[in-house]
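Visitor: Coordinates only, no sequence provided:
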C-alpha cells in the first residue's frame, strides 16, 4: 500500500505553541532518535491512510494551519500541530474514499484535550 501509518502522540508535558523550545529540531541533543525524548507521551490515536493521509495538516484554503515539521523523509516524518487542526480536518479523514482503511478513527482522547494543546504526529511512509 502506498500511504502512511499515522500515530498521534500527546506529550507528557503539554506543548502550548510553536515557540516551545522542544519543537526546535536544531537544539543540540534533542534529536538523537526520530523523536525528541522531551516530546514522548501517550499514543492517543493511530490509523493507516493512503497517499493523501496527511492532507488534514494542510489548509483547505486561506491561511496555512499552524504546524511545525520536525523531521521529514517518512521514516518517520514528524510534525507538531495544534490538536484543533486534527479535529478540524477529521472529516477529511473519512470523506475521501480510500483515504483510510480503518472503519473509524477514534479521536476521543484528542477531543478531551484542553484547548491550545499541541500534538505530535508520526507519519511512517508505507511505500
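Guide: Ah, there it is. Since this is a predicted model, take the numbers as computed values, not measurements.

Visitor: use CA for all of it now, contacts and neighbours both
Guide: Will do.

Visitor: Now stretch 52-62: buried residues?
Guide: Within stretch 52-62, the residues scored as buried using 16 or more other CA atoms under 10 Å are 52-54, 56-57.

Visitor: Hmm, I typed the wrong one, I wanted stretch 73-85.
Guide: Those buried within stretch 73-85 under the rule 16+ other CA under 10 Å are 76-85.

Visitor: What is the end-to-end distance of it?
Guide: 22 Å (CA to CA, to the nearest Å).

Visitor: that older thread, could you identify the pair within the buried residues of stretch 73-85 that is furthest apart?
Guide: Spatially, the most separated pair among the buried residues of stretch 73-85 is 76 and 84, at 22.2 Å (CA to CA).

Visitor: okay, now the one to match up with it:
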C-alpha cells in the first residue's frame, strides 16, 4: 500500500454509491491524497466515538462523522500525519506526504455543523 485518496462529502454512503460521479461532485467538500498514516485522524475520531467506521476494505473504507467534528480539522487543509516514507519499485513517497489537495472552501464554510459527512478512504495501491 502506498496511501489513500480521501473524499469528504455531504452525501450519505448510500447516496454516494447510488449516484454517478457527475451527481456526487457537487457534494464534495474536500479531497486529497495522503501517504501511510494518513487515516490516523479519522481512526482517532472512531476511537473516541466521534465517527463511525461503516466499511473497512479499502475500496473504499467509509466513515461517517458530523461536520461539527470534521470541519475544524480542515481549516488549515488536510489533517497532518506522521506517516513513514514509502519506497516502491518506481516511486518514493516522503514521510508525511499529502498531495492533490482540493478544498472547496465555499462549501466547507456553508456546511451546517449538524450535517453528517461521509469520509471515503480509497486504497491507492
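Guide: Cool, the structure landed. Fair warning: this is a prediction, and the values are worked out from it, not measured in the lab.

Visitor: returning to what we had before: could I get the buried residues of stretch 73-85 of structure 1 in JSON lines, plus columns for secondary structure and distance to residue 35 of structure 1?
Guide: Listed next are these as JSON lines, based on DSSP: H, G, I helix; E, B strand; the rest coil; distance: CA to CA, whole Å:
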{"residue": "76", "secondary structure": "coil", "distance to residue 35 of structure 1": "9"}
{"residue": "77", "secondary structure": "strand", "distance to residue 35 of structure 1": "10"}
{"residue": "78", "secondary structure": "strand", "distance to residue 35 of structure 1": "7"}
{"residue": "79", "secondary structure": "strand", "distance to residue 35 of structure 1": "10"}
{"residue": "80", "secondary structure": "strand", "distance to residue 35 of structure 1": "11"}
{"residue": "81", "secondary structure": "strand", "distance to residue 35 of structure 1": "15"}
{"residue": "82", "secondary structure": "strand", "distance to residue 35 of structure 1": "17"}
{"residue": "83", "secondary structure": "helix", "distance to residue 35 of structure 1": "18"}
{"residue": "84", "secondary structure": "helix", "distance to residue 35 of structure 1": "22"}
{"residue": "85", "secondary structure": "helix", "distance to residue 35 of structure 1": "20"}
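
Visitor: Tell me the one of those residues nearest residue 112 of structure 1?
Guide: Closest to residue 112 of structure 1, out of all of those and judged by CA to CA, is residue 83, at 9.9 Å.

Visitor: now the closest one, nearest residue through space, not along the chain?
Guide: residue 118 (5.2 Å; CA to CA, 6 or more residues apart in numbering).

Visitor: What are the boundaries of the helices in structure 1?
Guide: 83-88, 90-95, 108-111 (DSSP state H).

Visitor: okay, these, which one's buried deepest?
Guide: helix 83-88 (a mean of 18; mean count of other CA atoms under 10 Å).

Visitor: equivalent range in structure 2 for that helix?
Guide: Residues 67-72 of structure 2 are where helix 83-88 of structure 1 lands when matched by TM-score structural alignment.

Visitor: Now do the strands in structure 2.
Guide: Counting by DSSP state E, one finds strands in structure 2 at the ranges 4-9, 28-34, 51-56, 61-66, 86-87, 92-93, 98-103, 116-123.

Visitor: Include distance to residue 109 of structure 2 when you put those strands into TSV, please.
Guide: Compiled in TSV, the strands of structure 2 are given as follows (distance: least, CA to CA, whole Å):
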stretch	distance to residue 109 of structure 2
strand 4-9	13
strand 28-34	9
strand 51-56	20
strand 61-66	14
strand 86-87	34
strand 92-93	31
strand 98-103	11
strand 116-123	14
